[in-house]
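1. Sequence and predicted structure below; questions after.
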Amino acid sequence: MKIIRFINEGLSQLAAVNDEGQIFVLLQSDFLALIQEADEKEISPLELVLKMIEGREALTCQVDQLELLVPIEAPEVWAAGVTYERSRDARNYEATEGRLDALTFYDKVYDAVRPEIFLKSTAARTVGPGGEVQLRSDSVWQVPEPELGLVLNATGKIVGYTIGNDMSCRDIEGENPLYLPQAKVWKRSCSLGPAIRLAETVDDPYNLQITSRIYRNGEKAVEGTANTNQLKRKLDELTEFLIRDNELFDGTVLLTGTCIVPPNEFTLAHGDRIEIEISGIGKLVNHVVGAGS
């Protein structure tokens, strides 16, 4: 069962989408209200949704016909880095100007007990499905990073899964690791969507297929695939470090790292179209605009 937000007669509307693609409008105003009501009734979110849609008629349209919004206005989006071997190799390439034989701090964090976790975005900097992600003006090497996103409550419990795009400036990060915040955080540098899959309906989060495609001038320029079974770290491990001595807010999203990196000679350009698809969640589509757009 997936949860979406969309525009209905000028207002934000929450809806459930079952595995057959049927859409049922829900009464709650947002995803957190749904989770809160389930907690108050001491039932699971799935049980609550099934009770609400029982006997109800589905909308006579498909999800791709709706004007979708970001599925949750996350107060904070955090991200984990170097959680896949491919990500470690890409970071090493950036930091050593292509000398893959050099040992770097990325190798150390890949094998360390403590993972790399950083603040990625806020609600104001995050766009939803169909929205425009923006390039940074002082970077010439920028890429999307397709990632599985964990939707968390204030205790760090995973209540849902979504798709995230952690836009990154490879040249800025590679120049100096202390520049990581600038390589990761700027306006419209993060996207989430198109839906939140209820956590209890995901049989195995370590067996989700991830596909990323980038189109330029209507033609596919880059495509890559990965699976969450390639994750070096467990999801509970990442959330445990995030909540350690930290104040977490309901609806926080934690992106879990990427295993799909475009070729080193590739950089995003104005007009590109980014598609990120994760099995069971959907396809997040965003368009790229230049700095200052």
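-> Thanks, I have the structure now.
2. from here on, contacts and neighbour counts on C-alpha atoms
-> OK.
3. in this protein, which spans are helices?
-> With DSSP state H, the ranges of helices along the chain come out as 31-40, 45-53, 85-96, 105-111, 170-175, 180-184, 235-243.
4. Okay, one more to line up with it:
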Amino acid sequence: MDLIDAPEGLWLGRCWRPDVAGPAVVTLRDGTLTDITSATAPTVSDVLDLPDPAAHVRGAPGEALGPLDEIAANPCDRRNLHLLAPCDLQAVKAAGVTFARSMVERVIEEQAAGDPTRAEAVRARIGAAIGDSLRDLRAGSPEAAEVKRALQAEGLWSQYLEVGIGPDAEVFSKCPPMASVGPGADIGLLPVSTWNNPEPEIVLAVSSAGRILGATLGNDVNLRDLEGRSALLLSKAKDNNASSAIGPMIRLFDDGWGLDDVRRAELTLLVEGEDGYTLTGHSSMSEISRDPEDLVAQTLGRHHQYPDGVVLYLGTLFAPTEDRDVPGEGFTHKQGDVVTISAPGLGALRNVVRLSTEAPEWTFGTRALMKNLAARGLLS
């Protein structure tokens, strides 16, 4: 699939410019990546907090940097012009357990204590008890409360079911601002993990005032063994070097594309191993148990402010169970896997799996960005 499959869309992103040793705010005009960085809006966070971000992106003066396809093919290092994750100062948050089928897999991880050899037997036992009873439930509804009571009576209640169908969503910090990688970059796994998988997701772009202004794609890299051992290891399982991929660019909402399109989005996952192995998967946003607006409202509001805005992973329906190597142990990544997440209207996000200890170190953070923008005369 093309990196950007809807050229008629209004696109906002970031790229690294080696000539200024820093990032640029960019948009796409007639297939050309165009730098629209300005003192008015030197960051994507600033753009999204303008009264009308779409109008700004359409009308901002720009400098053509080159054809998008050529720039996207460049190596992701500071010697080359290349795409970055399309967020900068925003908090990177993620909603977990938002789909019934993946919720059951989280319960299996917990019951198996992170041991993939036990997962198949646990899956069969839980499947027999739960079946499809969770599929049509709306989280926090009276019907969900009845299911909760029934499961508790059977001794099958879990913290994952609590956040999956209870009134309160799971929203956690995926990584610090500026730590996400973009299209073409390596994504990282902890060396100690032996049971892990990609998570194809929609990522919302939200202003500091809570306005949902656009969407992009994300890979919320998941270490099933660590989280399965203990939910208190969530940050160790989720927040590592290169463990958050977002991109290729944010598609801003306009008259032709909006939040309802996100609600109908169909995501496709393709994993291609160096050994010829392939895995395909699917995540349908129509099956989400919590509406995106509800997830945003539970993330920020009067109870919690984010003055630089938020990008929010919405969770995934995808949870791979087919065996890759050892019967009964399911899927896990191998180094060199190429992971492609795509959705009509949002393009494609492609990354290569490495160890977090071997992926490029994250060294350009918020302090470096502020120094760079100041040196370029972009901070008032």
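-> Cool, the structure landed. Everything numeric here is computed off the predicted structure, so don't read it as measured data.
5. hang on, the earlier thing: what about the helices of the first structure, which gets the closest to residue 127 of the first structure?
-> In this view, the helices of the first structure are compared for proximity to residue 127 of the first structure by Cα to Cα, and helix 180-184 is the closest at 14.8 Å.
6. mean deviation (superposed) between the closest one and the second structure, please.
-> By mean Cα distance after the TM-score superposition for the first structure, the fitted helix 180-184 of the first structure averages 1.8 Å away from its aligned residues in the second structure.
7. what's that helix aligned against in the second structure?
-> Helix 180-184 of the first structure corresponds to residues 234-238 of the second structure when matched by TM-score structural alignment.
8. Near residue 317 of the second structure, how many other residues are there?
-> 23 (other Cα atoms under 10 Å).
9. sorry, back to before: could you dump the helices of the first structure into a markdown table with distance to residue 214 of the first structure and mean neighbour count added?
-> Output for the helices of the first structure, formatted as a markdown table (distance: least, Cα to Cα, whole Å; neighbours: other Cα atoms under 10 Å):
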| stretch | distance to residue 214 of the first structure | mean neighbour count |
| --- | --- | --- |
| helix 31-40 | 29 | 16 |
| helix 45-53 | 34 | 16 |
| helix 85-96 | 18 | 20 |
| helix 105-111 | 26 | 16 |
| helix 170-175 | 17 | 20 |
| helix 180-184 | 19 | 19 |
| helix 235-243 | 27 | 16 |
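10. Show the contacting residues for the aligned residue in the second structure for residue 247 of the first structure.
-> Superposed on the second structure with TM-score structural alignment, residue 247 of the first structure falls opposite residue 305. Residues near residue 305 of the second structure by Cα atoms under 8 Å, 6 or more residues apart in numbering: residue 208.
11. Would you check how far apart residue 305 of the second structure and residue 53 of the second structure are?
-> Here the criterion is Cα to Cα, to the nearest Å. By it, residue 305 of the second structure lies 20 Å from residue 53 of the second structure.
12. swap in residue 261 of the second structure?
-> 19 Å.
13. cool, and residue 68 of the second structure?
-> 22 Å.
14. residue in the second structure matching residue 69 of the first structure?
-> With TM-score structural alignment as the criterion, residue 69 of the first structure pairs with residue 84.
15. Please disregard the earlier target; I meant residue 212 of the first structure.
-> So residue 212 of the first structure corresponds to residue 269, using TM-score structural alignment.
16. how many other residues sit next to its match?
-> Using other Cα under 10 Å, residue 269 of the second structure is surrounded by 23 other residues.
17. got a list of what the aligned partner of residue 194 of the second structure in the first structure touches?
-> When the first structure is aligned by TM-score structural alignment, residue 194 of the second structure is paired with residue 140. If a contact means Cα under 8 Å, 6+ apart, then residue 140 of the first structure has 169, 171, 267 as its contacts.
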